[in-house]
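1. I need the structure of the sequence given here:
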Amino acid sequence: MSEPKLVREKMGLELIEENDLPYEYQILEGPNNLTNWLRYYWHKDSIVGKLFVLQRACDHLKRSYKLWIMYLEHRVELVEGLNPVHYKEEYLKVNKEFEKSLYLLNKMPLLWLKYLQFLNLQTDVTLIRRKYTEALRTLPLTQHHIIWPSYLEFADKVGGLTGCKVYLKYLIFNPDEIELVLNRLIQWKDIPNSLIVFQKILDDPSFVSKEGKSPLELWLEYLDLLISFKKPNKSHDITVETFTRNGMKLFTDQQGKIYVKLATYFIKRRLYEKSRSILEEGLITVKTIKDFTVIYDSYAEFEESYINKLVEQIQHKEESNEDASHLNNELDLKLARFEKLMDRRPFLISDIKLRQDSNNVDEWLHRITLFNPENLGDILNTYVKAITTIEPYESSEGLSKIWIQYSKIYEDNGDLNTARTILDKAVKVPFKEPEELVNIWLEWSELELRQDDIEKALKVLEVATKSPLKSKIDYKDVHLPVQARIHKSIKLWSFYLDLVESSGDIQETCRIYDRVFELKIATPMIVVNYANFLEENQRFEESFKIYERGIGIFSYPTVFEIWNIYLTKALKRNLNVERIRDLFEHALDECPDNLSKSIYILYANFEIENGLTQKGFKILQKAINRVSKESIPDLYQVLISQTQKFNGLIATRPIFESAIEKVPETHTIDLVLQFATVETELKEFNRVRELLKYGGLLKSPLKNVKLWEFWNDFEIQNGNKDTFKDMLRVKREAMDQFNTDILNSSESIGFVKSSTGPKVSSINASEPVQEEQNPDAIDLDI
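-> Reported below is the predicted structural model:
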C-alpha cells in the first residue's frame, strides 16, 4: 500500500544507479531511438525504475503508442486493487496521465478503451459517462464497436436513468439490438422511452426476435409491465389504455385476452365501473366465440366475487349491529345485473355470429327464436333489423323465410293489410336466387287461400308469372334480376296449374298449360298431368296430342316414361291398328337398346292379342337382335311362353336352341334345364340326356349343383343302371376337365403341380401319406 507514495517521492535522478550509466549514455547519444529506451526499460528490475524510464521515454517520444501503453499499464497496475475512495488522488494522477496520452494520441481506440476501463474502477459516474461520450465523438464511427461493449457494461452497472440513456444511444449505433435495448428499458422502468422503442418493433414488419419471441409475446410482456406499475396515476391510466387499444387493432385474434387485461388493470385501481364498461365493450365488439368466452367468464367471475364481498360485508355489519341497508340495496342491484348478464349470454353469442357474417340468414332466424313469444316488439324489431341489415345478393340461402315469417306474424294477429304490404315489398327485393322470390309469391298466394279467396290467390300468381317484354330469357342467367326470370319457374307454374285445376275452369287450365309449353319449361310430369287432365275431361284426342308434344320436346331416356304411358293409353283406347303400329315404330325408332325391351314386349303382345301371332313372334325375334344382352333372356322367355301357348311344346325347340347359343353364360344353365323339362314332358329322354350332358360340361359340378340334382332325379325316375353310370362318367369327366383347368391355372401363377407318385409328408418324408377313402363312394366299374 505504501509503494505508490514511495514512487511519487523518488521519481527523480536519484533513481539512476551506477549500472544504469551505459544505458544513459546510449540515450544521450540517441534520445529518439526507441530501441535504446526499451533496452533501458528491460534492464530495470523494479516497477519504480521501469516507470522512471518509461516516463522519460514518453517525454522524448511523445507519440510512441507502444511506450504510452506500457507506461499506462504500469501506472494502472500500481493502483489496481486500491479503494478508489480512499486513494482518489492516486487514481486522479493516473487519469491525468491518460489524459496527457490522449491529448497526443486521441485517435487510438485501444488507448481510449484502457482509459475507460480504468475509469470504470472509480466512482465518478458523471466523469465516466462524459469520457465515454468524448471517446465516441473523437473516434471515427468505424471504431465505435470497440468502445460500446465497455460502455454497455458501464450502463448495466449503473442502471437507472443513466443506463437508459446509454442504451438509447446504443440503439442509434446498432438498431439490430432493439430487443436488448427494450429489455433494459423495461428492466429500469423507463416507461416513456420503452413505449417509443416498442412502437418501433411493432411498426417494423420485418422484425424477428433474437430470443424467439413473437410480436404478441413482446407486446404482452410490455403490457404486463405497464399494468404492474406500482404507483399509477391518471396519466399512466391513459398510457395503459392507449397502448392496449392499439394492441387490439394489431392483434385482432387476441382481443379477448387484451380486454380482460385492461379490465384487470382498472380493477386493481378500484375503478370498478370503468372495468365493467371495458368488459361490456369487449362483449359487444369481439368477433370470435373464443374471445367472447374469455371476456364473459372473466366478467362473470368479477361480478360473482364482487357479490361475495358484499355479502361478507353485510354479514360483518349485521354481526356488529350496524346499518347495512345501503349495502343490501347495492347487493340487490349487483344480483340483478349478474342475472341479466346470465340471460344475455345467448343473445351475445348471436351478436358475435352476426358480426362475423351479418348476411347469415340462419343466425337471424335463430336469434328470433331466442325471444319470448310474448315479447312481440322485440321479435318485430329483430325482423326489421334483419331485413335492413342483410345484403340480398350476399346473403346465405333462405332470405325469403325472414320475409315470410315476418308477414305471418301480422297475419296471425289479424293485420292482413300489413302482411300483404310486407310481401309486396318482398317481391321487389333483389334476391340472389329466383327460388327465393318464387317462395314469396307462393306464400302470398297461400295467404289469400287461407282467407278462402281463390280469385285473389290466382291474381297473385297471374302477376307473378307475367312475362317481361324480352322473350328470350334464361332462367339461370345470373346477370338478370330474379324478377325478370321467375316467369320461367316451373315450381311457380306447377302451383298455378294446381290452383287453376282445382277451380274447375277447363279453358283457363288449358291456356296456362299451353303457356308453359310456349315458355319451353314443361317437364315430363307437366306433359303427363296435362294429358291426364284432358283425359279426365273426356278430351282423349287432345290428350294424345299433348303426349305427341311432349315426345317432340324430350329425347331418350327422358321421353321413355312418356312413351310408356302414351302407348298404354293408346292401347286402352283401342285406336286404329295402323296408328298404334306407327306409334310403336316411332317409339322404337330412337330408343336405346337398354330401354327398348318393354316396348317390344308391349308391341308383340298387341299383335298377338289382335290375332297376328306370327307377326308378334317376328317382333320378339327382331327385339332379340336389337336389345342389350341383359334383356335377351327375358325376351326369350316371353317368346318361349307365347310359342308354347299357341304352337305347342315341339315348336319351342328351335327357340330354345337359339336361346342357348345367344343368352349370356349366366343364363345358359337355366335355359338348358328349362329345355330339358320340355323334352321330358315330350318323353324324349335321349334328347334330355344330351342336353344335360351339354350343360354339365359348361361348369364345374361344384358350381353346377342344380343341373346335377335335376339329372340325378331324372335318372332315378326314367333311367337304369347303364344310364346312371353314363351320368357319373360325364360328371367325372367334368370334374377332371375343370380340376385340370384349375391346376393349369395354379401352375401359371407359380404353384408346382404334384407328381403322380406317392404323396410325401412334410413331417416324415420317408412315410407315404395314405389318401383318405370316401366311405360313401359308389363302387361302379366304369
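2. going forward, measure contacts between C-alpha atoms and count neighbours the same way
-> Fine.
3. Next, count neighbours for the nearest residue to residue 442 once chain neighbours are set aside.
-> Closest residue in space to residue 442, ignoring its immediate chain neighbours: residue 492 at 7.1 Å, by CA to CA, 6 or more residues apart in numbering. Around residue 492 there are 20 other residues, counting by other CA atoms under 10 Å.
4. List the residues that contact residue 492.
-> 438, 442, 461, 465, 486 (CA atoms under 8 Å, 6 or more residues apart in numbering).
5. Out of those, list just those in helices.
-> Mapping the contacts of residue 492 onto helices (DSSP state H) picks out 438, 442, 461.
6. Mind putting those residues into a markdown table with distance to residue 72?
-> A markdown table is the format used below for these (distance: CA to CA, whole Å):
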| residue | distance to residue 72 |
| --- | --- |
| 438 | 100 |
| 442 | 105 |
| 461 | 110 |
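7. contacting residues for residue 119?
-> Residue 119 touches 95, 128, counting by CA under 8 Å, 6+ apart.
8. Can you tell me how far it is from residue 40?
-> 30 Å (CA to CA, to the nearest Å).
9. closest to residue 472 among the contacts of residue 492?
-> residue 486 (13.1 Å; CA to CA).
10. State the distance from that closest one to residue 706.
-> 62 Å.
11. Go ahead and confirm residue 423 touches residue 403.
-> Yes - with contacts counted by CA atoms under 8 Å, residue 423 reaches residue 403, the gap being 7.0 Å.
12. Identify the contacts common to these two.
-> Common neighbours of residue 423 and residue 403 (CA under 8 Å, 6+ apart) are residue 440.
13. Could I get the full set of helices for the stretch 301-450 of the chain?
-> 325-356, 361-369, 376-389, 399-412, 416-426, 434-450 (DSSP state H, counting those that start in this stretch).
14. another one to check against the first:
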Amino acid sequence: MACVMPISAADMIYEEEVLRDPFKLGAWLRYLSARGAAPPAERAAIYERALRALPGSYKLWHAYLTELACSPSTTARTPPSTPPSSARWPRRLLTRARRALDRALRALPVTQHHRFDPARAEELVAFLVSAGRFREAAEQLAAAINDDGFRSAKGMTKRQLLLDLCYILAKHPDDVAGMPVEAILCSAVRKFPEDAGVLWTTLAGHYARKGIHNKARDVFEEGATAATTVKDFRVVFESYMHFEHAVVSAELDNGVVQEENSASVLQGCWLADKDDADLNMARLEWLIERRPELLNSVQLRQNPHDVQSWHDRVKIFHADPARQAATYAEAVRTVDPMQATGKPHTLWLAFAKMYEGCGLLDSAREVLRRATQVNFKSADDLAAVWCERTEMELRHQNSEAAVELIRLATSEPSPEVRARAAADARGEPAQTKLHRSLRLWCFYADLMEARGALEPACADLRPALATPVLVLTHAALLLEHKLFEDAFRVYQRGRYGASAPERVRDLFEDAVRRAPPRTKKAVFLRYAKFEEDFGLAARAMKLAVYDVYAARAAALFGALRTREVYHHAISGGGLPDTDARAMCVRFADLETDLGEVERARALYAYAAGFSDPGAHPEFWRRWGEFEVAHGDESTFREMLRLKRTMAAAGHAGVHATEIGTMKKRPCTGQQVEYRGTLQPECKRTRVAY
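-> Prediction:
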C-alpha cells in the first residue's frame, strides 16, 4: 500500500521541479533536503519516487540505505494495527534493508562495481572469527588463497593468509568439521614448500585435538620423512616430541584413575587393562633413538650423492650389522660416481671391510669384484679398489691370488673393449685407463720387492710409466741379488734419451738444484750436451740455467764469483738477444750493488747495441734511472745519443746485429783495425771483469 504524502504550499515548488524534469538528480536532492524534518515515511516515499526515476544513481541508493539502517524504529508504511514494539518489526526492517540492497546491487552500473572491493576479505574474516563463525572464516581464507587474482588491501601475502587458515583449522577442529582439511593442507605443502614444517604440524595438531592420535602420528611421521630442510625437520620433530610427551602424561594420569575405579572382579584380566602408558613410553623412546637417522635422511634427500652422509648413516647403525649392510647396499646403488660429492669408491671399500670384519670373505670378495666394474670418475679411484682387493688377499695369506689380481689389473684391455669404449658417447671409462695408473704400478713394484722376486718386474712396465722411482726401486732389488746385467737393462729401459726430452729436462733441472757444489759444473755441462744432442741449441745456454747457476754461486762463494757466470752467459754467444739483454741488466745491477758504477755503465752501453728504443722501452727506462742516480750531465747525454742512434737505426731498417759491423768513431786509446772494424778490446764489444 503506497504512502499518501500531504503536499504543502512550500513543497509545491519542488514538486513542480521534479515533475518537470524527473531525471534531474539535483532536483530530488534539493527536495529531500527541504523535507529533512519530515517523518521517515514521507522521506521514504520521496526516495522511492526518485529511485523509480533514477534507478542507477549510486548517491540516492547510498543515502536511502543509510537512512533506513540508522532509523530501525521508524514506521514507514506501518499498518496502524501493528504496534511499534512488535518483535516482528525489526526483522521486517532488516528484510526491507536486504531487499533494498539487492535492488541497489542489481541497478548499480558496471562502471561502479569496483567500489565493492573483494580485497577487503581480511576484514570479513576478522569479523567472522570475532563472531565465532570459524567455518565461514576458513572458507573465505581458502577462497582467497586459491584465487590467483586476489590482492590484499592490507598487503598480506598468500603465505600469511595460509598461516591464518592453518591456525583456524588446528585450533577449531569441531567448528570446521566437514571441510577437506587434509586436502587443503597437502595442497598447501605443494604450493608453499618453504612452510612445509608448519603445515604438517598444523595437520597433525588438527587430528590430535579431535582425539585421532594414530592419524596424528601418521602425519608427524610423513612430515618428518618428507622434510627437505633441517628447519622443517626441527619444527616437525619438536612438535612430535611434545605430542608424545602429552600422550604419555595423559595416559599416566588416566592409569591412576582407572586403578582406583577398577572392579575387583576384573583384576588381573589383560582384556580389561586399558593402560597404554608403557606402549606410549616405548613410542617416545623409539622416537628419540630415531632422531639421528631421521636427520641424516634429511641430508640425503638434499643430496643423495653425498658420500660422507652415507658414511655417517652407517655409523648410526654401529650396533646392527644387518642395517649397516643394507645401508651400504643402498648407498652404492644410489650414489652416481659422476655426480658424487666426495670419493665414491670409499663406500665400496668400507662395505667390503665390514664383511671382512664379520668373517664373510666370500661376500667381501664379491663386493670388491663388483666395485671393479663400476665406472668411476677417476682411474685412481678404480686403482684404489684393485689395491684394496689385492691387499685383502695378502692379509689372508693368499699371495698367489694377490699377484694374479695385480697382473690382471695392469694388463691392457682387449681391442674389443677399446672399440666399445671409443664408441661410447659418455667418454672413455676408467677401466680402459687403469693399466696406465701410476699408483697401481707402484703397488705392483712394492709387491714384487716385498716378495723378493728375482724377475725384473720393471720389464712389465710400459715405457710411459717407467718413472725414476720405479726404475731405481727395481734396479736396487736386482743389485741386491747380484743380477748386474738385469739391473743394467732396467737402467737402460729407464733412460729416456730423445724419446721424452721433457722428462729428461725435469730430471736435469732437479739434479741442478740438488747437486753438491763440486759436481754442479759437471751436471751443467751434461745438461747442455743433452740439449745440443736432443733438444734445441738455444736451450743449451738457457737463461733459467744461468739464473740457478748464479744464485748457487752467490750462495756458496759470494757475489764476486757470480761475475764469471754473467760474463760467460753474455760473451758466450748462446743466448738470444732478449735473454742477453736481461742478463746484462742483472749484471749491471750486481755491479751497482758492488759500487762499480763504470762497469755497470759499460754493460748498459753494450746491451744498447741490440736494443731498439721503440721495441724495448723498459731497458732504456732502466738505464735512464741508473744515470739519474749515479751519473752526471755528460753520461746522461751519452745515453741519449746512443738512444737516438738506435732509434734512427731502427727507423732505417738496420737490424740490431748489423750495428756492430758499422763504422764507429774510435775510443781513446783504441787501435783501429784495417777497414774500420773495432778490435775486441773496444768497450762496446767486451765486458770488463
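15. quick one: TM-score?
-> Taking TM-score structural alignment, normalised by the length of the second structure as the basis, the two superposed chains have a TM-score of 0.66; 533 aligned residues with a CA RMSD of 4.4 Å.
16. would you turn the helices of the stretch 301-450 of the first structure into JSON lines with mean neighbour count and distance to residue 532 of the first structure?
-> Rendered in JSON lines, the data for the helices of the stretch 301-450 of the first structure read as follows (neighbours: other CA atoms under 10 Å; distance: least, CA to CA, whole Å):
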{"stretch": "helix 325-356", "mean neighbour count": "15", "distance to residue 532 of the first structure": "50"}
{"stretch": "helix 361-369", "mean neighbour count": "18", "distance to residue 532 of the first structure": "41"}
{"stretch": "helix 376-389", "mean neighbour count": "15", "distance to residue 532 of the first structure": "43"}
{"stretch": "helix 399-412", "mean neighbour count": "19", "distance to residue 532 of the first structure": "34"}
{"stretch": "helix 416-426", "mean neighbour count": "17", "distance to residue 532 of the first structure": "34"}
{"stretch": "helix 434-450", "mean neighbour count": "21", "distance to residue 532 of the first structure": "24"}
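17. Kindly reformat these as JSON lines containing distance to residue 566 of the first structure.
-> Listed next are those as JSON lines, based on distance: least, CA to CA, whole Å:
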{"stretch": "helix 325-356", "distance to residue 566 of the first structure": "55"}
{"stretch": "helix 361-369", "distance to residue 566 of the first structure": "45"}
{"stretch": "helix 376-389", "distance to residue 566 of the first structure": "49"}
{"stretch": "helix 399-412", "distance to residue 566 of the first structure": "39"}
{"stretch": "helix 416-426", "distance to residue 566 of the first structure": "42"}
{"stretch": "helix 434-450", "distance to residue 566 of the first structure": "32"}
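18. Mind checking these for the one nearest to residue 142 of the first structure?
-> Nearest of the helices of the stretch 301-450 of the first structure (CA to CA): helix 325-356, 55.0 Å.
19. who touches residue 251 of the first structure in this structure?
-> Counted by CA under 8 Å, 6+ apart, residue 251 of the first structure has contacts residue 216.
20. any idea what it aligns with in the second structure?
-> Residue pairing (TM-score structural alignment): residue 251 of the first structure is matched to residue 192 of the second structure.
21. Check residue 334 of the first structure too.
-> Residue 334 of the first structure maps onto residue 280 in the second structure, by TM-score structural alignment.
22. so how far is residue 217 of the second structure from its match?
-> Distance, residue 280 of the second structure to residue 217 of the second structure, using CA to CA: 12 Å.
23. Where does residue 488 of the second structure sit: helix, strand or coil?
-> helix (DSSP: H, G, I helix; E, B strand; the rest coil).
24. check which helix or strand covers the closest residue in space to it that isn't next to it in sequence.
-> Distance criterion CA to CA, 6+ apart; nearest residue to residue 488 of the second structure, sequence neighbours excluded, is residue 475 at 7.6 Å. For residue 475 of the second structure, the element it lies in under DSSP states H and E is helix 468-480.
25. ends of stretch 493-502 of the second structure, how far apart?
-> Stretch 493-502 of the second structure has an end-to-end distance of 17 Å (criterion: CA to CA).
26. Residues contacting that stretch, please?
-> Contacts to stretch 493-502 of the second structure, defined as CA under 8 Å, 6+ apart, come from residues 463, 466, 467, 468, 471, 503, 504, 534, 535.
27. my read: the fifth one touches residue 492, true?
-> Looking back up the chat, that one is residue 471 of the second structure. No - Residue 471 of the second structure is beyond contact range of residue 492, at 9.5 Å (criterion: CA under 8 Å).
28. more crowded one of those two?
-> The neighbour count for residue 471 of the second structure versus residue 492, taken as other CA under 10 Å, is higher for residue 471 (23 against 12).
29. Now which residue in the second structure aligns to residue 468 of the first structure?
-> So, by TM-score structural alignment, residue 468 of the first structure is matched to residue 413.
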